Each structure stands twice: as C-alpha cells, then as structure tokens.
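Undergrad: I would like to see how this sequence folds:
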Amino acid sequence: MIPAPPHALDPATAQRFARIALGHVTRQYPHKLDHVMAEPQDVRAPAELHPIFFGSFDWHSCVHGYWLLLRLLRRFPDIAAAADIRRLANAMLTPEKALAERAYLDRPASAGFERPYGWAWLLALHGEAARHDAGWADALAPLARAFADRFLAFLPKLSYPIRTGTHFNTAFALILALEWAEERDPALTAMIRARACDYFAADRACPGWEPGGDEFLSSALVEALCMRRVLPPAEFRIWFADFLPDLARGEPATLFTPAFVSDRSDGKIAHLDGFNFSRAWCWRAIADALDPRLAERACRAAAHHLEASLAYVAGDYMGEHWLATFATLALEA
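TA: Alright, predicted model coming up:
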C-alpha cells in the first residue's frame, strides 16, 4: 500500500495560494516579454500585446496563474478568495480578450511564441476552465485550438526530444497536452502517445545528472511521468525498471536529494524550488505504478522535496509569481 502523503492541499493552503496568485496575475511590471519586434510599431507594453496574460512577470506564468486560480476555485469553492477569483475570471476570460490573444499568434514573428511550455499550459488552463460552468472555456476555445494545431504541426518535425529541465522540456509539455487532448482531440492524443514512445521508449540506465543550475523540472522524472501517462501499467513497469535499474538501492542518489537554493532573489536560481516541487509531483504520480517497496521510497522522496521548498512559495517575486502552481501540482499528485 502506498503510504498516505504527509502534505496535502487543504483549504488553508488553497486560500494562501489563491491570494498569492490574485496578487500577480494582473501585475504588469516587472515583465519579461517573449516578443519579437519586426518594426518600430511592435514596441508595446505587455497589456497592449496580451489583454489577458500580461501579469505574473511573463506570459506562461500568467497562464498557469489563472489555471491555479480556477483549480483552487473548483477544489475549494468555499474559500474566502472564491468570489474574487470568479470576479476576475469573468472580467478577463472573455471572448474579446481571448480573440486578441489569439490574433497575436498570427504575427509572422510569433511562430515560436512560448513553444512548448506556454502552449501546454494554455491547454491545461482551457481544460480546467471546461470544468466550470461559467463560459470561460468557450472564450478560451479558439486559443486552445490554435495551440493544439501548433502541437500537431510541430511534433512531427521535432526529430529529437528536448531534455533540459526548463521551459523547452518536451516530456513536460506532452504530459499537459495529453491530458487536454484525451477528452477533445483523438489525432493529437495519438500523436503525443506515438511521439513520446519515439523519443523515450528506448531510454535505459538514466544517469540522473541533475539538477542543472537553473532547472525547475527533473528531466529524468518528468520523462518517467510522461511514459507513465502513455504506456499501460504493465508496460510502464518494464520500461521504468530498465530506465532506472538501480532505484531499489537508492541510485542514482541525485534523484532522492532535494536541490539547494542559494539565492531566492535570483530568478534562475529560484527555479530550483520549482525543481523540488516537480520532483515531488513526479515521485507521487508514478508511485502507484511501482512495487510497494519502491512506492514507499518514492513517497518519502516526494515528502523530502516538498519540505525543502514549501516555506518559500512566497517572499521574493522571482519565485512568488509561479511557485504556487508547482507546489499545487505536487500537493495534488
């Protein structure tokens, strides 16, 4: 039996995370744009370019900030922040604003905009919005369809997976996109499953050389979770035993050791708190497919990683504008 997790998402934590997100999704500055300027007229403020997702320091963090708010609203509809979340979503997640976000993608210089991390999070946001009876999903649908089509065009030409533990990671994007596609897009579902196997099925004896100095994803464990989502349980167990053959002996030890964060005011180094959360998320999410001894080890590792970073979800804006999302993934897994 998998041990009960020592940390869980409860109403008090949900209220705290909601207030954090409400404090940044409409905060325009400071802001880091993913924006190619082809002519002088392209020099514009974030809110002019992106009428919804102009906050949270960057576009993708704003997208998953809204995902976090809608997720918390659904899970905990009676928290004190619920009315503010609904009010904000009603004001921002409108057809007119979403179509303006969609129009930005038609710029010739926007072909690679937010690929693939922002693409995947937008699909996740649309999927979460669809679980609410408020019209938000209808408003976001054209934008979601545009990013789904980008995945359909991009994955066939992505010859090799991107394994780095940052925004470019292929496995992480496939996990989020698959969850959206399974309910809506059979062609994208089939493509994600096929490409994940193309990219990762032959991987053996992962050395666990992580984390890198600015990573927020565990390249090894995110890959494992991706394969957990695309393979039947029995096939996954066979694959996982070959991928990490020495796990029962605690090797590679790096996968069980939380990252040390030396400076949380440095935006890149602050990624390492997210790395600890992503490790916890992955360990928890694959534990049910492992034999009991390995499952227990995985859950202990998840708890250890959560404990290393839960106290630092807020405090410095370099982490505060995004870490609650990844803490929520870990706490929900």
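
Undergrad: Please make it C-alpha for all contacts and neighbour counts, starting now.
TA: Fine.

Undergrad: And the residue nearest the centre of the protein?
TA: residue 121 (6.2 Å; CA atoms, centre = their mean).

Undergrad: Excluding chain neighbours, what is closest to it?
TA: For residue 121, ignoring the flanking residues on the chain, the nearest one in space by CA to CA, 6 or more residues apart in numbering is residue 64 at 6.0 Å.

Undergrad: Residue 212: how many residues sit nearby?
TA: 18 (other CA atoms under 10 Å).

Undergrad: where do the helices sit along the stretch 151-300 of the chain?
TA: Secondary structure of the stretch 151-300 of the chain (DSSP state H, counting those that start in this stretch): helices at 170-181, 186-200, 219-230, 233-243, 271-287, 292-309.

Undergrad: and the first one with helix 271-287, angle?
TA: Just to be clear, that refers to helix 170-181. Angle between the axes of helix 170-181 and helix 271-287 is 60 degrees (criterion: axes from the mean of the first three to the mean of the last three CA atoms, to 10 degrees).

Undergrad: in helix 170-181, what's buried?
TA: 170, 171, 172, 173, 174, 175, 176, 177, 178, 179, 180, 181 (16 or more other CA atoms under 10 Å).

Undergrad: These into JSON lines, with extra columns for distance to residue 129?
TA: Below are these laid out as JSON lines (distance: CA to CA, whole Å):
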{"residue": "170", "distance to residue 129": "24"}
{"residue": "171", "distance to residue 129": "23"}
{"residue": "172", "distance to residue 129": "20"}
{"residue": "173", "distance to residue 129": "19"}
{"residue": "174", "distance to residue 129": "19"}
{"residue": "175", "distance to residue 129": "18"}
{"residue": "176", "distance to residue 129": "14"}
{"residue": "177", "distance to residue 129": "15"}
{"residue": "178", "distance to residue 129": "16"}
{"residue": "179", "distance to residue 129": "13"}
{"residue": "180", "distance to residue 129": "11"}
{"residue": "181", "distance to residue 129": "14"}
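
Undergrad: quick one more, to check against the first:
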Amino acid sequence: MSGGPVLDEHIAIRFSRIALGHIRREYPNKPDHVLDGPADARTPSELHPVFYGSYDWHSCVHSYWMLAYLLRRFPAIETAGDIRALFDAQLVPEKIAAECAYLAAPSARGFKRPYGWGWLLKLAAELAGLPERRWSDTLRPLAGIFADRYRDFLPLATYPVRVGTHFNTAFSLRMAADYAETADDDALLNLLRDTALRWYGADAACPAWGEPSGDDFLSPALIEAECMRRLLPADDFPAWFEAFLPGLSRTHPPALFEPARVSDRSDGKIAHLDGLNLSRAWCWRALASALPAGDDRIAAMLKAADRHLAASLPHVAGDYMGEHWLASFATLALDAR
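TA: Have a look, this model is predicted:
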C-alpha cells in the first residue's frame, strides 16, 4: 500500500473549516442561469436558497457533500457542531422546495448536466449514512428530480462526453452509482451500468494522448476506468481494465503518471489542474484497490497517486479560485481505498 497521506481528524478539521468559510459566501458568484424574462434577474441566494455559495452551484453542492462525509467519518470533530448547525439552517423543506421549483422551468432542463447531477446524488447518498435522518429526508425530493433526469436523459445520450471538465459523462455515472446503490434503486443502477457498457465497454488501448488539457480537472482516461470499476461486476472489471490500459506495468501512457504543472493559481481555469492532480490520485488509489495483491501494476499506480497528491495537496487553500472546491477532491483522494 501507499505510504502517502490519508484522511485523518486533523485534515478533516482543516478541510471542514475551509468549506464552512465559503459555503454561504455569496460573492463572487458564477451563476449558470437562463434569463427567460426580467423577473429572472435575481441574486444567487434568491435563485438557490441552499446552494448559493462557494462561487457556483455545483461547488456548493460538493462542499455540502464533503462536510457530510467528514461528519460521518469523524462525528466528534470540533467543527461538528458548526456542520450540524449549517445543515439544520439550510437543509429545510422550504429551501429545498425552492431548489426544486427552480428546476421546473423548461430552460432549466439541462441545468448542471451532468456534473452537478452526479454531485447532488452523491450528497444524497452521503446524507443517508448520517444518524440525523432529517437532512436526508428533506433532500429526497431534489434527489428524486435528478434521478429522474438521469432516467430521461441517458437513453437519449447516444455518445459519451470524454473531456476533462464538467461535461465528462463517466464522472457523472460514477457518482450517481453511489446514490442508486444507497437508495436501493436497482433500475437506476442497471441503467447507469448499461450506459457505461454502451459508451465505454469496447474501449481499448487508451493512449491518453490529449492529457492534460489546459483546464482539465479530470483525467478522461482514469475517470473512465474508475467509472467502469464502480459499475462493472467485480469479476468483469480486470479484463476490461487490462485491455483499456495495457501498458500500466511499464508506466504507459506516461502522461498519466506525470502531475500537471500549475502556473497561476489565481486563474480559475489554470487552477483546475490542481483538481486534476487530486482526482488522478483518487482514481489511481481506487483502481489499485481493485487489483489482486501482488499485481505488478499496483506499486507504480500508488506511486503516481502519491506524486499527484504531493503536487497539489498543499494548494487546496490560498486563492479562492481553488479554495472554493479543491478540498472536496482532496477528500476523495485521501480516503480512496
């Protein structure tokens, strides 16, 4: 196993303080909002009374996910009271109803598809694991809307999207799978699995030649592999993985093993590359955990994870362009086993 950093209580306190510092910070804000008329020119908190902070809606959602996750993992941390108070103030029926109402507009049909969809369902799955059932119960109508959107959209989605940003479809399927399993929604889980097989099942000899692009925060190659690890039956994944990345024991493709260099962390797009390093570390660790003990690929994969963490873990805070979201990705990486 890797000797690199793992999630502990000290890190959990630090990350939760970062999120608590911005999850209700309304400005600066980058809305993803269609104006159907003058009445739609409203402030972020009027549009989204729960998820208005953290610079944008999806970052706010996965900041809530991280806080829920840290609260479940470390229920007695010193920030636990602040997290519970936040959830009690924000995850209430009238505010969730307003988030649901926003989605009813025809122009909101594609709102945050697919990245925000996956994160919202990931949050719902995490809240379901907490002893305070009221938060999960309150979020359920909003989660149900997004689950239905997967059911409506995936049969229409002829092709996957393989970019390294918010539009990546493999990431969304992977996150939604946790919700489908937690909710005992076998029909949705089967739809996610069937879609992954339709989109990615025949992929082989991935060259990763376009990685990284200048504003990636996901590796198209590694997140596809992580999606398939999560959704394929355990007995079927090894053969698919070997065909997809056949050169891993030779550290090939080399681009996947080299952390991205971040030249300007005040530039929001360039700062995405810190997220790429963190999400690659998450994928490398998760994928290595699926291989049998003694597999000659594991050491190189875990070494790559540690190098990517070392490159970007020190930079989860410092400039708001990264600070409003990077700790969530670091949490995924640090606890990926």
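
Undergrad: care to give me the TM-score?
TA: Once superposed, chain against chain, the TM-score is 0.98 (TM-score structural alignment, normalised by the length of the first structure); 331 aligned residues with a CA RMSD of 0.9 Å.

Undergrad: Now do the same contact list for residue 247 of the first structure.
TA: Neighbour list for residue 247 of the first structure: residue 294 [criterion: CA atoms under 8 Å, 6 or more residues apart in numbering].

Undergrad: Apologies, that question was intended for residue 74 of the second structure.
TA: So residue 74 of the second structure contacts 9, 12 (CA under 8 Å, 6+ apart).

Undergrad: In the first structure, what sits opposite it in the alignment?
TA: Taking TM-score structural alignment, residue 74 of the second structure has residue 76 as its aligned residue in the first structure.

Undergrad: so which of the helices of the stretch 151-300 of the first structure is the most packed in?
TA: helix 271-287 (a mean of 28; mean count of other CA atoms under 10 Å).

Undergrad: residue in the second structure matching the residue nearest to the centre of the first structure?
TA: Per TM-score structural alignment, residue 121 of the first structure is aligned with residue 119.

Undergrad: Just the element for its match, please.
TA: helix 115-127 (DSSP states H and E).

Undergrad: hmm, who's touching that helix?
TA: So helix 115-127 of the second structure is contacted by 57-58, 61-62, 64-65, 68-69, 133, 135-136, 139-140, 143, 146-147, 166-169, 171-176, 178-179, 182-183 (CA under 8 Å, 6+ apart).

Undergrad: Name the nearest of the buried residues of helix 170-181 of the first structure relative to residue 114 of the first structure.
TA: residue 173 (11.1 Å; CA to CA).

Undergrad: so how far is residue 37 of the first structure from the closest residue to that closest one other than its chain neighbours?
TA: Residue nearest to residue 173 of the first structure in three dimensions, not counting chain neighbours: residue 120, with 5.2 Å by CA to CA, 6+ apart. Distance from residue 120 of the first structure to residue 37 of the first structure, counting by CA to CA, to the nearest Å: 24 Å.

Undergrad: higher neighbour count, the two?
TA: residue 120 (27 against 12).

Undergrad: For the residue in the second structure sticking out farthest from the centre, give its distance to residue 299 of the second structure.
TA: Going by CA atoms, centre = their mean, the residue of the second structure most distant from its centre is residue 38, 33.6 Å out. From residue 38 of the second structure across to residue 299 of the second structure, the span is 58 Å (CA to CA).

Undergrad: And for residue 88 of the second structure?
TA: Distance from residue 88 of the second structure to residue 299 of the second structure, by CA to CA: 44 Å.

Undergrad: And residue 31 of the second structure, by the same measure?
TA: 42 Å.

Undergrad: Likewise for residue 186 of the second structure?
TA: To residue 299 of the second structure, residue 186 of the second structure is 35 Å away according to CA to CA.

Undergrad: Run a quick neighbour tally on the aligned residue in the second structure for residue 48 of the first structure.
TA: When the second structure is aligned by TM-score structural alignment, residue 48 of the first structure is paired with residue 46. Residue 46 of the second structure: 13 surrounding residues under other CA under 10 Å.

Undergrad: now the contacts of helix 115-127 of the second structure: which count as buried?
TA: Buried, going by 16+ other CA under 10 Å: 57-58, 61-62, 64-65, 68-69, 135-136, 139-140, 143, 146-147, 166-169, 171-176, 178-179, out of the contacts of helix 115-127 of the second structure.

Undergrad: Let me see the contact set for residue 181 of the second structure.
TA: residue 189.

Undergrad: In strands, which of the contacts of helix 115-127 of the second structure fall?
TA: Among these, no member falls in strands (DSSP state E).

Undergrad: Out of the helices of the stretch 151-300 of the first structure, which is closest to residue 85 of the first structure?
TA: Across those, closest to residue 85 of the first structure is helix 170-181 (CA to CA), at 22.4 Å.

Undergrad: For that closest one, give me the average deviation versus the second structure.
TA: When the second structure is superposed, helix 170-181 of the first structure averages 0.5 Å from its matched positions, counting by mean CA distance after the TM-score superposition for the first structure.
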